[in-house]
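Q: A predicted structure for the sequence below; I have some questions about it.
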Amino acid sequence: MAKKRFELDKDALPQETPLYFLDLIKHRDLSAAIAKTFDVYHESPQLLLIKDGKCVYHASHGEISGEIAAAHID
């Protein structure tokens, strides 16, 4: 549900924003590495906004919003 809502909302992001969908349930090792690298607690579903190698915004479940993420891009 969060993914579908984000897909409808992603037009709020600048068009050149790269988006990646990772299935971290199937790849627990990758999930752990991402959580450690960006110092976030893994949740699913989750949105991470990475800028200059740092996580500048993260949200999960009902908090996932393209509009809010877009506000953190500038």
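A: Thanks, I have it. Numbers count the residues shown, from 1 in each chain.
Q: Could you use CA atoms for every contact and neighbour count after this?
A: Fine.
Q: quick one: buried residues of the lengthiest helix in the chain?
A: With secondary structure taken from DSSP state H, the chain has its longest helix at helix 28-38. Neighbour counts over helix 28-38 (16 or more other CA atoms under 10 Å) mark 31, 34 as buried.
Q: Could you give the separation of that helix from the chain centroid?
A: Offset of helix 28-38 from its chain centre (CA atoms, centre = their mean, to the nearest Å): 13 Å.
Q: what does stretch 24-40 give?
A: Going by CA atoms, centre = their mean, where stretch 24-40 is centred and where its chain is centred differ by 12 Å.
Q: Second structure follows, compare the two:
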Amino acid sequence: MMAKRRFELDWDNLPEEMSLYFLDLIQHRDISNQVAQLFQVHHESPQLLLIKDGECILDQSHGEISVEDTLVEIS
């Protein structure tokens, strides 16, 4: 929850057209496995995946999660 709260503090800096989704993948392990397989990432929690044009272009977890890095990737 700490990583989510820290990210939420900077949500206003994200472009309006960027959709954000919070998935509780610990409660839904089947979805977690599908996401990991589809985007070829190792599941961690908490984790931020930035998906652009159907590909995962940024994969961060725990203390690495930042709006600043996300903004760099989408520019």
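A: Yep, that arrived. This one's a predicted model, so the numbers in the text were calculated from it and none came from an experiment.
Q: From the centroid of the first structure, which residue is nearest?
A: residue 47 (2.0 Å; CA atoms, centre = their mean).
Q: Tell me which residues touch the counterpart of it in the second structure, please.
A: Taking TM-score structural alignment, the alignment pairs residue 47 of the first structure with residue 48 from the second structure. Residues in contact with residue 48 of the second structure, defined by CA atoms under 8 Å, 6 or more residues apart in numbering, are 58, 59, 60, 61, 65.
Q: Residue 21 of the first structure: neighbour count?
A: 8 (other CA atoms under 10 Å).
Q: Can I take it that it is in a helix?
A: No. Counting by DSSP: H, G, I helix; E, B strand; the rest coil, one finds residue 21 of the first structure to be coil, located in no helix.
Q: quick one on the thing from earlier: top of the contacts of residue 48 of the second structure by neighbour count?
A: residue 65 (20 neighbours).
Q: what separates the aligned partner of it in the first structure from residue 9 of the first structure, distance-wise?
A: Aligned counterpart of residue 65 of the second structure in the first structure: residue 64 (TM-score structural alignment). Residue 64 of the first structure sits 10 Å away from residue 9 of the first structure, going by CA to CA, to the nearest Å.
Q: what separates the helix or strand residue 73 of the second structure falls within from the chain centre, distance-wise?
A: Element membership for residue 73 of the second structure (DSSP states H and E) is helix 67-74. Once both centres are worked out by CA atoms, centre = their mean, helix 67-74 of the second structure turns out to sit 11 Å from its chain's centre.
Q: can you list contacts of that helix?
A: Contacts of helix 67-74 of the second structure (CA under 8 Å, 6+ apart): 7, 10, 11, 13, 14, 50, 57, 58.
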